[in-house]
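> Next input, structure requested:
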Amino acid sequence: MQAPSDTMNATLAGVPELARLPGRDLVEVARYLIPLEANLVQGCLVASGVPAVLADAHLVQTDLLLAPALGGVRILVPQDHLQEAQAVLEAFARGEFALGEDADVGAAP
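The predicted structure is shown next:
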């Protein structure tokens, strides 16, 4: 059974209208109800070379009950990185950024 946040995140992710921000070349590529999930996806975008910023993350994090009313945390990327960002989001949805069961995340370099 899917968690309610997963259902809402899927709904929000399927509807971003690529809203342009006035005076900026940033466009919305995704929304998440849970700030931690938005941070995770932003990290994957940045690690893939796509400059991405979060909008409303702190506001949503102060009161998670407001997240649905505010529309969640938005992930914004520059217009010229839009196709790259969409490819990374698709890869994330396929699980390409997931760590395997045997991943050693505590080892020092």
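> okay, CA-based contacts and neighbour counts for the rest of this
OK.
> List the buried residues in stretch 47-57.
Val50, Ala52, Val53, Leu54, Ala55, Ala57 (16 or more other C-alpha atoms under 10 Å).
> Let's compare: structure for the following, please.
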Amino acid sequence: MDANGAYQGDMQIVARYLTPTEAHMLCGCLRAARIPAETGDTNLVQADELLSPALGGACLRVPEKYVAEALQVMDAFKRGEFALDDDFDVGAQ
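All right, here's what the predicted structure looks like:
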């Protein structure tokens, strides 16, 4: 449900990662794009990394309504569209 209580669809897994760090990083990226996202199984994978392949890794979920948009943002991330240059100055904005 969104902030107004409207149903957005069932949560769908849009990606799985062997490390929880990757799942959290992409979750933050989706949230920055105003896509409600959450991670799953990250604590279990973090506690015992040997279980990660057996579990399928940590998952990234979004409401059904946002699946297509989430996949577009994730593709843009993979293409490097959000990468910062090596000489990026945080104070220059």
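> Can you give me the TM-score here?
Remark: TM-score between the superposed chains equals 0.83 [TM-score structural alignment, normalised by the length of structure 2]; 84 aligned residues with a C-alpha RMSD of 1.5 Å.
> what's the farthest-apart pair in the buried residues of stretch 47-57 of structure 1?
Farthest pair in the buried residues of stretch 47-57 of structure 1 (C-alpha to C-alpha) is Val50 and Ala57. Separation: 18.7 Å.
> Need the counterpart of Tyr17 of structure 2 in structure 1.
In structure 1, Tyr17 of structure 2 lines up with Tyr32, judged by TM-score structural alignment.
> should've said Gly40 of structure 2
In structure 1, Gly40 of structure 2 lands on Ala55 (TM-score structural alignment).
> ok, that match to Gln42 of structure 1 distance?
Separation of Ala55 of structure 1 from Gln42 of structure 1 (C-alpha to C-alpha, to the nearest Å) stands at 11 Å.
> Helices of structure 1, start to end?
Counting by DSSP state H, one finds helices in structure 1 at the ranges 4-13, 35-47, 57-62, 67-70, 82-94.
> List the contacts of the spatially most central residue of structure 2.
Central residue of structure 2 (C-alpha atoms, centre = their mean): Cys27, 2.6 Å from the mean position. For Cys27 of structure 2, the contacting residues are Ala37, Glu38, Thr39, Leu60, by C-alpha atoms under 8 Å, 6 or more residues apart in numbering.
> May I ask you to confirm that the last one is in contact with Ile35?
This points to Leu60 of structure 2. No. In this structure, Leu60 of structure 2 is not within contact of Ile35 by C-alpha atoms under 8 Å, at 11.8 Å.
> From Tyr32 of structure 1, how far off is Gln61 of structure 1?
Relative to Tyr32 of structure 1, Gln61 of structure 1 is positioned 12 Å away (C-alpha to C-alpha).
> out of the two, which sits in the busier spot?
Tyr32 (26 against 17; other C-alpha atoms under 10 Å).
> Show me what Gly100 of structure 1 lines up with in structure 2.
Using TM-score structural alignment, Gly100 of structure 1 lines up with Asp85 in structure 2.
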